[in-house]
Structures are given as C-alpha cells and as structure tokens.
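Student: A predicted structure for the sequence below; I have some questions about it.
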Amino acid sequence: MPESTLKASSKSADEALLREVAELVVSALNLEVSAGDVKPDEPLYGDGLGLDSIDILEIALVVSKRYGLQLRADHEDNHAIFHSLRSLGDHIAAQRTQ
C-alpha cells in the first residue's frame, strides 16, 4: 500500500485554517453546533461529529470549491483525509491552490 499523502506532506494546518474549515463544515451542513465546538482531533464520522457518507460528500464539494483542490470519491486516502478536522485541514494545507 502506498504511503499516505497526508503523512508524506510537510505542511500542516494552522489554527486559523482549522477554524475556517470548521466554520465551512458547520455552515455547509447546517449543523447545530458552533465551529468552536468542533474538536480538531475528533472523528468526523460516527461517534465524533456524527457525519455520514452523504455529509462527507457535501464537505468534499464545498472544500473543493473554496480551496481549489480536487477531492475524488475514489481517492485511496479518503478515509484518512476525512478522519478528523485536523486531517482534513492538513490535506487542504498541503494541496490547496487558493
């Protein structure tokens, strides 16, 4: 299995980017929590934020539009990319064009 692009990247998300991504997620999904309540290392799926696969697809769309990067449904690292706010933020920091 190839090394994850998340682990290979030297860029990581700073607190400002994590807050911005949390606000984007909360807004896009109309969540009943504030962006400040989204903990960076909690899982986005299941017991953490409680998102499902449809929610993740919606996040992928808004993140792609906002940061100019391409997130594909068949990407082998999707589980790692969307594991937590921090993993998503790190991926954005490493890949974004905007």
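Tutor: Looks like it came in fine.
Student: From here on, just use CA atoms for contacts and neighbour counts.
Tutor: Will do.
Student: Spit out the contact partners of the spatially most central residue of the chain.
Tutor: What sits nearest the mean C-alpha location of the chain, by C-alpha atoms, centre = their mean, is residue 88, with 2.8 Å. Residues counted as contacts of residue 88 (C-alpha atoms under 8 Å, 6 or more residues apart in numbering) are 81-82.
Student: and the comparison structure, right after this:
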Amino acid sequence: MRTEDSTALPGQAADSLEVDLARLIVTTLSLEVSPEQILPEAPLFGEGLGLDSIDALELALAISKAYGVQLRSDDERNHRIFASLRSLAGHIAKHRTG
C-alpha cells in the first residue's frame, strides 16, 4: 500500500472531485491511509494503493450511489477508468448525473 507524504495531494490535486473521491475510497474500503495520501496519478491497483477486484466492485457501488455513474464489471475500459484517482475522477466528472 502506498503511503506518500501527506502534503502531496493538496499541491497536486486541487480538483475537489479528486479530494471527495479519495475520501470515498478510504471510507468505502476502510483503508488505513488518509485521503491525502492517495496521489492523483498513482495506480489504484497493484503497486499503488493495492486494491483488488472485490475493492473495485465495492467502489463501483459507492460511486453509483454518490455520483449516479454506473461502472460495469464487463466494461473493457475499466483498466483505464480505475487506473488512478485522477482517471477515475475524470470518468465520473464526464458521466455523473447527481
């Protein structure tokens, strides 16, 4: 699990959606990092935050409830959508209904 300096997020991600989404990720998945420790461009899976497919399902449900964006498990774009906090926030910003 990546635990970078907590000063990284405010300087690198002024976008409030990224900040809100980082909070949602930490809360939904009960992660032992603070939202500020999730770097916008760091991978969410593998060597980054270390999320797995079950985490993705839980996160997709939480995103659907919070933002009205449907993320399907069979979507071929999921590897790009879930690549990083920034890519996920970009997808949500483009498709949100709520």
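Tutor: On my side now, so go ahead. All figures in this text were calculated on a predicted structure; none of them were measured in a lab.
Student: Run a quick neighbour tally on residue 38 of the second structure.
Tutor: 29 (other C-alpha atoms under 10 Å).
Student: what helix or strand does the residue nearest to the centre of the first structure sit in?
Tutor: Assessed by DSSP states H and E, residue 88 of the first structure sits inside helix 85-95.
Student: Give me the mean distance between that helix and the second structure.
Tutor: On superposition with the second structure, the mean distance recorded for helix 85-95 of the first structure (mean C-alpha distance after the TM-score superposition for the first structure) is 0.3 Å.
Student: quick one on the thing from earlier: quick check: the residue nearest to the centre of the first structure vs residue 74 of the first structure, distance?
Tutor: Taking C-alpha to C-alpha, to the nearest Å as the measure, residue 88 of the first structure falls 16 Å from residue 74 of the first structure.
Student: same question, residue 21 of the first structure
Tutor: 22 Å.
Student: ok, those two, which is more surrounded?
Tutor: residue 21 (24 against 7).
Student: check contacts around the closest residue to the more buried one other than its chain neighbours.
Tutor: Counting by C-alpha to C-alpha, 6 or more residues apart in numbering, residue 21 of the first structure lies nearest to residue 89, which is 6.8 Å off, once chain neighbours are set aside. Counting by C-alpha under 8 Å, 6+ apart, residue 89 of the first structure makes contact with 12-13, 17-18, 21.
Student: separation between the spatially closest residue to residue 26 of the second structure that is not a sequence neighbour and residue 74 of the second structure?
Tutor: Among residues not flanking residue 26 of the second structure along the chain, residue 35 sits closest, at 6.2 Å (C-alpha to C-alpha, 6+ apart). Look at residue 35 of the second structure and residue 74 of the second structure: by C-alpha to C-alpha, they are 28 Å apart.
Student: what are the ranges of the strands in the first structure?
Tutor: Counting by DSSP state E, no segments of the first structure form strands.
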